[in-house]
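Peer 1: Below is the structure, and that's it, no one-letter string:
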């Protein structure tokens, strides 16, 4: 394959991975929020005080809840970088680097996850959705290049 075509495939794969994974991961997190096993509204949350509507409490729990998003701040940028690293590793033929990405992300988030268990579900679901997307795009890009 021509060098220009290889470069084009790599650039398109990286763009599809980083930017396409964003709405996909957000969608998976929304689906997880609506799942039957997400728990009853308000579970794991602080008790609703007088004057707080149940809708406000409902929206705060689960993987797509406001509390989980607040704890895992910077997740959008971390996700973009994670997907770029995973897709790049697969494209260059070094998929073992994915383990480094997962380790760095897990160790970096450990203090927040330990302190705020409500965010751990969001972390796991978001990371797995993101990794699967980035890996699939990387495999597809590598297959096109070879």
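Peer 2: Ah, there it is. Bear in mind that the values here come from a model prediction, so they are computed numbers and not experimental data.

Peer 1: C-alpha only now, for contacts and for neighbours.
Peer 2: Fine.

Peer 1: So what's the residue count around residue 73?
Peer 2: Residue 73 has 11 neighbours, counted by other Cα atoms under 10 Å.

Peer 1: here comes the other one, which I'd like you to weigh against the first:
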């Protein structure tokens, strides 16, 4: 069982209490509250417009596959990469998320296109 509390009764800050099931490992001690005197971590860089770009990217890839135009997929990836090049060059963590997101998006689009082709365009009779 996990018990999460923010603030008093045990004192200021976040407190996490875990109880192990019978016969399991011992529960962890409560986590100390945040150190308010410590400097805050720099905010993580977020690439703007990612949701809209991702949806348009998936739509373009699905359309390219259904139209049997694989070259269009290369155009989509090239345009997306060139559009984000300056931002990605400055932030390695954002570049890694960009690559993972692009590959995940491509796999999703391929799966949808294959499903549409099998079940809608060429249904099994």
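Peer 2: Yes, it's here. No experiment lies behind these values; they were computed from the predicted model shown.

Peer 1: Give me the contact list for the longest helix belonging to structure 2.
Peer 2: Using DSSP state H to define each element, structure 2 has its longest helix at helix 92-116. The contact list for helix 92-116 of structure 2, computed with Cα atoms under 8 Å, 6 or more residues apart in numbering, reads 45-47, 54, 57-59, 61-63, 65-66, 88-89.

Peer 1: now it, how far from the centre of its chain.
Peer 2: Put simply, helix 92-116 of structure 2 sits 10 Å off its chain's centre (Cα atoms, centre = their mean, to the nearest Å).

Peer 1: which residues in structure 1 does it align to?
Peer 2: Counting by TM-score structural alignment, helix 92-116 of structure 2 lines up with residues 117-141 of structure 1.

Peer 1: now for residue 49 of structure 2: what does it line up with in structure 1?
Peer 2: Under the alignment (TM-score structural alignment), residue 49 of structure 2 pairs with residue 74 in structure 1.

Peer 1: typo on my end, it should be residue 64 of structure 2
Peer 2: Superposed on structure 1 with TM-score structural alignment, residue 64 of structure 2 falls opposite residue 89.

Peer 1: residue boundaries of the helices in structure 2?
Peer 2: So, for structure 2 - with DSSP H - the helices run 50-66, 70-90, 92-116.

Peer 1: can you tell which of those is closest to residue 122 of structure 2?
Peer 2: Closest to residue 122 of structure 2 of those is helix 92-116 (Cα to Cα; 8.4 Å).

Peer 1: That closest one vs structure 1, average offset?
Peer 2: Compared with structure 1 after fitting, helix 92-116 of structure 2 deviates on average by 0.8 Å (mean Cα distance after the TM-score superposition for structure 1).

Peer 1: okay, the angle between that helix and helix 70-90?
Peer 2: Using axes from the mean of the first three to the mean of the last three Cα atoms, to 10 degrees, one finds that helix 92-116 of structure 2 and helix 70-90 are set 160 degrees apart in direction.

Peer 1: buried set for helix 92-116 of structure 2?
Peer 2: By neighbour count on 16 or more other Cα atoms under 10 Å, the buried set for helix 92-116 of structure 2 is 94, 95, 98, 102, 105, 106, 109, 110, 112, 113, 114.

Peer 1: mind checking how far the fourth one is from residue 69 of structure 2?
Peer 2: Taken as Cα to Cα, to the nearest Å, the spacing of residue 102 of structure 2 relative to residue 69 of structure 2 amounts to 19 Å.
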